[in-house]
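Engineer: Structure here, sequence nowhere to be found:
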């Protein structure tokens, strides 16, 4: 990161250079090949608790530039950079006010069911689509996180690195899959790597003809279907773990099905 900062010319603004310096305490000691979803999510949660979505998007764009520069200089393999760039793109999708890619129910279920060949993948896709967890939150789940109340998860917020816990309702289809899923003795529920999951996900979307759909868009799909079912923006923000309701305001233009039905009776 210091090497990238050093190559920047005098034409770069002081504000932009300062932004790179502010990254150093958080990401400066992280090896580039370990800059995955879990690390990036934690970085956003710690540094940008009260930031606007546009500010977070700009900061993640800088991370993307650093990764590309590292690949160009041969500091990390191109394949690994591709995986980490996908992680950055997913997070940018969460804070990009213009991006609202989601799937209708039929196409959503078609994508989920494509993974029936593998019990672990099948359960992961159900959780991503029907609980709205971030990829990092999903992959770190432990058997104890599934309770009668729902799925227990957490995120780290603020400079104090405090954990903020939330409970997401457990969808009946997830509950059914769990009843047949072989629980592991390890702390984590899943052993699949993020790289392997992304490869399968990309292949599934290509085969099903689903264009421009990222793993993080599963989260948008969950939120949109909540909105269509009648959930208000505050409820959606709480379930998604957003401390800034502005991030969830993109779903405000989705008209709940019950409102559409009532309008038809006027």
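Structural biologist: Nice, thanks for sending it over. Bear in mind that the values here come from a model prediction, so they are computed numbers and not experimental data.

Engineer: contacts, neighbours, all on C-alpha from now
Structural biologist: Will do.

Engineer: can you list contacts of stretch 227-243?
Structural biologist: 49-50, 132-133, 155, 166-168, 223, 226, 244-245, 247-249, 251-252, 254-258 (C-alpha atoms under 8 Å, 6 or more residues apart in numbering).

Engineer: At which residues are the helices of this protein located?
Structural biologist: For the chain, the helices defined by DSSP state H cover 2-7, 14-27, 37-47, 53-72, 78-95, 105-113, 119-131, 135-139, 172-178, 194-208, 217-228, 233-240, 257-264.

Engineer: closest one to residue 186 among those helices?
Structural biologist: helix 135-139 (12.8 Å; C-alpha to C-alpha).

Engineer: Against which helices or strands is the closest one packed?
Structural biologist: Here helix 135-139 touches helix 37-47, helix 119-131, strand 150-157, going by 3 or more C-alpha pairs under 8 Å, 6 or more residues apart in numbering; DSSP states H and E.

Engineer: and the contacts of stretch 227-243, which are buried?
Structural biologist: Among the contacts of stretch 227-243, those classed as buried by 16 or more other C-alpha atoms under 10 Å are 49, 132-133, 155, 166-168, 223, 226, 247-248, 251, 256.

Engineer: where's residue 239 relative to residue 210, distance?
Structural biologist: Per C-alpha to C-alpha, to the nearest Å, residue 239 is found 26 Å from residue 210.

Engineer: try this one next to it:
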């Protein structure tokens, strides 16, 4: 028996056909037109009864799926460029394979090669697997080519806790002076803003003046303008406020970016050379621009700001990313313990005597 379900989304209307016949595996397919859906349902049911149907998974290749998925994400997914390179790897590995051939054990074997050869970190290998999983999810939910995602049974390798490199007080002092002395007039304001807000490099380089609210002392990152797609508000205070206010007075009327740098170097533009020279003058080693984000998070944590609030400032969707800084504030942990014991009436005798 065939069932046709009408689906309406932002992308338009589609029709998903489900065929379930006793003694045969279920078949699914999606179509843009109802007439095509009805025709496919009738032809497939007839083929199943005659023993001539071999299933979509046997007829469709992985390359076909990868091509359709890549086209689907090209215009609306911020990570599309990275996923294209991931898909290129999987196309090579599964060249000539039908979807039925791409099983969980096969994926696990190919996935193991990604991180065992030493060329890619476990975290990178997991990104490759995530792209493949998203591709198969598209085959299940949008195309109806397969029933289950074979990646669901592939166990991911454990990733490291992540790098936490932040500026010491001496390094911060030296680097502030080095950036201030730079010939690039945009380096120092960008540096101070990154240090003050914990914003990502791409968020700053794509920042527009209409996102800066001097009245409320905030910067608004709208949905779709951040790495995870969720908007948030950045504080604009202290010297960062003064520097942006001064930049606003002499802004380029032909370019509404706050930092209108030529993009000969992807993402960071012409500021890359000035940044490298500032690090060299300040004698700050093993430090990247992204570590300014770690620095902001570390300073907030050491000041006793809670993980939830730090996550909100940085734009982390989960506390797992923020947890890497938790070891930086043992004093705050003790303070919270004191609050709890006082509330419970379990204050130590030593502290009680001292308070008298």
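Structural biologist: Received it, and whenever you're ready, just let me know what you need. Fair warning: this is a prediction, and the values are worked out from it, not measured in the lab.

Engineer: Look at residue 239 and residue 210 of the first structure and report which has more neighbours.
Structural biologist: Neighbours per residue (other C-alpha atoms under 10 Å) separate residue 239 of the first structure from residue 210, with residue 239 holding more: 18 against 15.

Engineer: Give me the aligned partner of the more buried one over in the second structure.
Structural biologist: Matched to the second structure by TM-score structural alignment, residue 239 of the first structure sits across from residue 313.

Engineer: Now do the helices in the stretch 1-150 of the second structure.
Structural biologist: With DSSP state H, counting those that start in this stretch as the criterion, the stretch 1-150 of the second structure has helices at 34-49, 56-59, 62-73, 80-93, 104-116, 122-138.

Engineer: Quick check: which helices or strands does the last one pack against?
Structural biologist: Contacts defined by 3+ C-alpha pairs under 8 Å, 6+ apart place helix 122-138 of the second structure against helix 62-73, helix 80-93, helix 104-116.

Engineer: orientation of it relative to helix 62-73 in degrees?
Structural biologist: Angle between the axes of helix 122-138 of the second structure and helix 62-73 is 90 degrees (criterion: axes from the mean of the first three to the mean of the last three C-alpha atoms, to 10 degrees).

Engineer: List the buried residues in helix 122-138 of the second structure.
Structural biologist: Within helix 122-138 of the second structure, the residues scored as buried using 16+ other C-alpha under 10 Å are 122-123, 125-126, 128-133, 135-138.

Engineer: which of those residues lies closest to residue 289 of the second structure?
Structural biologist: Scanning the buried residues of helix 122-138 of the second structure for proximity to residue 289 of the second structure, where the rule is C-alpha to C-alpha, the winner is residue 123, at 20.1 Å.

Engineer: Does the closest one touch residue 162 like I think?
Structural biologist: No. With contact defined as C-alpha atoms under 8 Å, residue 123 of the second structure does not count as touching residue 162 (9.3 Å).

Engineer: Residue 206 of the first structure is nearest to which of the helices and strands packed on helix 135-139 of the first structure?
Structural biologist: Among these, helix 119-131 sits nearest to residue 206 of the first structure (C-alpha to C-alpha), with 16.0 Å.

Engineer: chain center to that closest one: distance?
Structural biologist: Distance of helix 119-131 of the first structure from the chain centroid (C-alpha atoms, centre = their mean, to the nearest Å) equals 14 Å.

Engineer: Next, the angle helix 194-208 makes with it.
Structural biologist: Counting by the same axes, to 10 degrees, helix 119-131 of the first structure lies at 80 degrees to helix 194-208.

Engineer: Over in the second structure, find the residue span helix 119-131 of the first structure aligns onto.
Structural biologist: Using TM-score structural alignment, helix 119-131 of the first structure pairs with 185-197 in the second structure.
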